[in-house]
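K.L.:
Return a 3D structure for these sequence lines:
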Amino acid sequence: MYAQIFDPVAHSIAASAAFAALPLLTLFVLLGLLRLPARWAALASLAVSMAVAAFVYGMPGGQVLSGALEGAAIGFFPIIWIGINAIWLFKLTQESGHASVLRQALANVSADQRVQAVLIAFCFGALLEALAGGGAPVAICAVLLISLGVDPLKSATICLIADTSPVAFGALGLPITVLAKITRLPVHDISVMVGRQAPLLSLFIPLMLVFIHDGRRGLKEVWPLAVIAGVAFAFAQFAGSMMLPVELVDIVAALFCAGVSIIFLRVWSPAFLRGDLKAPDTAVAARGGYSIQPRAGMQGAVLAMPMTAGDPPFDRTRDKVSTAGGAAEPTTMRHSRADILRALAPYVAVIVVVAATQIGFIGHAMGALTSSFAWPGLHVVDPHGAAVSAVNAKFEWVLSAGSIVLIAGIFSVPILGLDARVATRTYLKNLHELRWAVFTVCCVVGVAYIMNLSGQIVTLGIWAAQAGAAFAPVSPILGWFATALTGSDTSANALFGMLQLTTAHHTGLSDILLAAANTSGGVVGKAISPQNLAVGAVAVGMMGREGVLFRRVASWTILMIAALSLLVWAQSTPLLGWMVP
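P.N.:
Have a look, this model is predicted:
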């Protein structure tokens, strides 16, 4: 039996916290400063966490190893399991040729890559996060942006930043429902409070995406759409948190945001397409992107999708556009409504399967295939003698989000006109491509479990909680670190939810406020988590260069967490205290 101790170094929380922080420092220094691939940074962090647990905290070696194996197992299922199946789902559309149909359907809404970044990464990505979570939004949306000609590094950066504000209500509201179970606080109250924090980020994220893609010029030309999209999503998320079940908040917000944005684009287009401003530099994107051709008689430009060898033989109508100087006429393509519906079928299938799980007997049958057991070799209790929850493992084999996406993919195979052999070959190839991402995730979640089981996480939390009433702005930062470590806002709530509650009771702060702040802060950490970085790097062909992505997004997350910390502080004072339910 191992009894946790939170001040093993000279009975000092501060000294103990210095050692407890070593695994996190190792991870971020190796990844961000020394530019090591995420897999080696994660492995080194795992080794450091195990050494601290064994030699500083006195955790028996056998239990240290067992805890690392449990974390690795949880890292694979359910965390990276959803990313594997979501990416496979998209690869099925690529195999059938329907990925280009979806790409071109989105291009028909607007040929401007900056607009596409908002529609795909923010609107469509939010829907994917709402339905499944995991690495699906980053992987799928990054590939879509690349296919439209966006630079791979920009594509990954844009998608990592976009996959933040929807995370709080993502995966059918799982982060909030898990937090409610751990803290025994009302789900609705937590939902309402998160709905008064996370939408602040939603207001500005589309503007960030446009700036990342095209700098100040992009903001100057596309800010109206960015503002409309941000306000629409923020409003829907805010209102939905009060009126809808947590499972539906982000689904409704994403659909509402997409609808409002598309309607707005019917009456507005970026300045350079209208000819009001000078067009961007002429360029032809690699990977089947757009070429910018000057339109005769105007200063602007028209973007045209060139035919590529990989385009499937769908029915097309060609719109010829005259170009200055008698240059060759670019070609655009349009697909039938049936083709577009078929391209959307895999994502509709996810919604249908999710809806089916809400039907009593179906959900019960799927939930029956669940394994719950005490993890072998772990006998850990807290200082009061109560068993630590992490010693118990639970695997929802069919009802997990990843399995739901897998089922939707199986249903989609015949709809996309593929056979089982192609689908199986695609799945195995996908597993091979994601092998290092899987390894990275398993190592990082192993770090989280070792730190949780040994007591390192609680040590860091207690040290931070010594700030007393000033803890309020620190509260979301804990969620930020925990999600950066685990790659999951749900896991961050499992790690720090009870700590936030305990701190609230000792400092006189609102328990609802601090619990929600852990969730809201966690959404920011999603962008710099090694899991998301690894999935994003694989998706855009930058395996081993996760450190480059980390440096691209780290400054944005610092800006977002600073704004969120300021908001939580204000909500802990009479200034905005009226916002706390």
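K.L.:
Please count neighbours and contacts with C-alpha atoms only from this point.
P.N.:
Noted.
K.L.:
Point out the other helices and strands that the helix or strand residue 223 falls within packs with.
P.N.:
Here residue 223 sits within helix 198-243, counting by DSSP states H and E. Helix 198-243 is packed against helix 113-117, helix 152-162, helix 187-194, helix 249-267, helix 271-274, helix 546-571, with contacts defined by 3 or more C-alpha pairs under 8 Å, 6 or more residues apart in numbering; DSSP states H and E.
K.L.:
can we see that at 10 Å?
P.N.:
With contacts defined as 3 or more C-alpha pairs under 10 Å, 6 or more residues apart in numbering; DSSP states H and E, helix 198-243 has these neighbours: helix 113-117, helix 152-162, helix 187-194, helix 249-267, helix 271-274, helix 511-525, helix 546-571.
K.L.:
what's the spacing between the next helix or strand after the fifth one and its chain's center?
P.N.:
This means helix 271-274. Downstream of helix 271-274, the next assigned helix or strand under DSSP H and E is strand 291-294. Strand 291-294 sits 34 Å away from the centroid of its parent chain (C-alpha atoms, centre = their mean, to the nearest Å).
K.L.:
Quick check: next helix or strand after strand 291-294?
P.N.:
Scanning forward in sequence from strand 291-294 by DSSP H and E, the next helix or strand is strand 301-304.
K.L.:
Here is the second sequence; please produce its structure so I can put it next to the first one:
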Amino acid sequence: MFSATFDPLGNIWLSAAVAAVPIILFLLSLTVLKMKGIHAALLTLAVTLVLSFFPFALPTNVALAAVVQGIVQGMWPIGYIIIMAVWLYKLTVDSGKFEVIKGSLAMVSPDQRIQLLLIAFCFGAFLEGAAGFGVPIAICGVMLAALGFNPLQAAMLCLIANAASGAFGAIGIPVAIIDTFHLEGVTAMDVSKATNTTLPFIAASTPFLLVWILDGFKGIKETLPALVVTSGVFTVCQMAVTYFIGPELADILPPLLSLIALAALSTQWQPKTVFRIKPEDQEETTRHSFGKILSAWAPFYILSAFVIVWSLPVFKALFKPDAIFSFTNLSWVLATQGDKKIGIDIGLINSTGTAILMAVIATILISGKSLGVAQALADLKKTAKELWLSIATISFILAIAKLTTYTGMTQALGEAVSVTGGVFPLLSPVLGWIGVFMTGSVVNNNTLFAPVQSIVAHHLHIDPALLVQANTAGGTMAKLVSPQSIAIATAAVGKSGQESTLLKMTLKYSVGLLLFVCIWTFILTLML
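P.N.:
Reported below is the predicted structural model:
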């Protein structure tokens, strides 16, 4: 904090009310005023900048430095990771590999319950980890519809499946972004480990929930081996990755391994009764050789390999001060106040985005004539054009978060909210749910509310990582019904205009999962 006090009005409730203005304004701009995200972020940034001068008396140079720091961090590493991830996905489509991937999934079983697990749960989680930002909902919804699922039902199932993976979308950015806030006593790795207290229950139960929605308890009974394998492999692997490696691969390795495990099981076992929504609708599946399938999946296991290397402590050590590659880390000091400073740090090589770039280059090289350099560069241009608005919005929201942190606004909110005492952990996930419902992004939600959760946790003598992960988990449950997700899902399956119908179909599952997260978080704070 760079302001003289977090209570400039001499009354914590009045100061907190002023500090809440940026959050309330942003949410109202999106909902009541129906503004685009970028416009809502710009308006909120302008108002937050004014409030940082009065009443919080933040020095002008510090305020401007905070804005610059937030914008730059939104572009690097976050924007860099997003663009690289979506670029890699587009390359698999244009090289023809994605069609083979889609066909390989359909080859595993004619039973649509198994196809649902493979596509909506396993492959959807993988796409969430590789690209995020609505890609798994759109792609998997289309795939299920093409395989004979009712379009709106396909969209709903993909939204619900996302509950298991939404916390770690786009190479773990929702959790990894925690490190950019420099919160007291909590890092992205702490939050990654803390997610093991809650999210494994969601991950383990989601496959069962999907099959139950499609075919009731009869479906669960008939596909129990597949459910146990899929749920078990995914959950155990995700727990191991988030605890020992971090958030980056939490939606890369687990879905890949669970997909492989389910495919292997299906070679030896199939449900006694083949379930089809329309029994007569048996689509002919294109058969692909093992070599062709292996080649089609190459971009993604290459990606996994590079991200694993980039996550290793021995690799990270190469970029520490005075280490061999420390010269690739760029830094600038933007403002100082006593022994405190605001700066920009850019790691050119050790960024996760560079690991994805290496996977992109390898994909281009192994694709041969099916994907030339010119096409790859055209895809990069198209990706940047499509995503610049989202990245700009994230950058401005980060700038808002920096201002609210350096002025003490976040601390004022935390001081006021902490008076709810032991009840707050019960409501903590609701704050995250509201954040994602309004912004459509777990990244934006954590940017807005993770600092508040951390400060309240310190006041209540609770591990701040526990409440930040509750904010993340609660927000993930809102991805099922956020206007952005609903719009993407209906558009993908050709049902634009039926957003309210899809929302009604999905809302009860979102609220039910949120209720579990709230109660369990409260229990955890009593136990730990």
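K.L.:
out of the helices and strands packed on helix 198-243 of structure 1, deepest packed?
P.N.:
Counting by mean count of other C-alpha atoms under 10 Å, helix 511-525 has the highest mean neighbour count of these, with a mean of 31.
K.L.:
Which SSE is immediately downstream of that one?
P.N.:
Counting by DSSP H and E, the next helix or strand C-terminal to helix 511-525 of structure 1 is helix 530-539.
K.L.:
Make TSV out of the helices and strands packed on helix 198-243 of structure 1 and add distance to residue 392 of structure 1.
P.N.:
As requested, those are exported to TSV (distance: least, C-alpha to C-alpha, whole Å):
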stretch	distance to residue 392 of structure 1
helix 113-117	42
helix 152-162	32
helix 187-194	23
helix 249-267	30
helix 271-274	57
helix 511-525	23
helix 546-571	32
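K.L.:
Which among the ones you listed is found nearest to residue 13 of structure 1?
P.N.:
Residue 13 of structure 1 lies closest to helix 511-525 among these, at 21.5 Å (C-alpha to C-alpha).
K.L.:
For that closest one, which helices and strands make contact with it?
P.N.:
Other elements packing on helix 511-525 of structure 1 under the criterion 3+ C-alpha pairs under 10 Å, 6+ apart are helix 152-162, helix 170-183, helix 187-194, helix 198-243, helix 475-486, helix 489-507, helix 546-571.
K.L.:
closest one to residue 391 of structure 1 among those?
P.N.:
Nearest to residue 391 of structure 1, of all these, is helix 489-507, at 13.0 Å by C-alpha to C-alpha.
K.L.:
Could you pull out the buried residues of that closest one?
P.N.:
Of the residues in helix 489-507 of structure 1, 489-504, 507 count as buried by neighbour count, 16 or more other C-alpha atoms under 10 Å.
K.L.:
From the chain's centroid, how far away is the helix holding residue 223 of structure 1?
P.N.:
The chain centre lies 17 Å from the centre of helix 198-243 of structure 1; the measure is C-alpha atoms, centre = their mean.
K.L.:
Over to stretch 233-246 of structure 2?
P.N.:
Chain-centre distance of stretch 233-246 of structure 2: 16 Å, with C-alpha atoms, centre = their mean.
K.L.:
and if you look at stretch 39-49 of structure 1?
P.N.:
The answer for stretch 39-49 of structure 1 is 22 Å, by C-alpha atoms, centre = their mean.
K.L.:
For residue 451 of structure 1, find the nearest of the helices and strands packed on helix 198-243 of structure 1.
P.N.:
Of all those, it is helix 511-525 that lies closest to residue 451 of structure 1, at 17.6 Å by C-alpha to C-alpha.
K.L.:
now the angle between helix 198-243 and the closest one, please.
P.N.:
Here helix 511-525 of structure 1 runs at an angle of 130 degrees relative to helix 198-243 (axes from the mean of the first three to the mean of the last three C-alpha atoms, to 10 degrees).
K.L.:
Helix 511-525 of structure 1 versus helix 170-183: what angle between them?
P.N.:
Relative orientation of helix 511-525 of structure 1 versus helix 170-183 (the same axes, to 10 degrees): 140 degrees.
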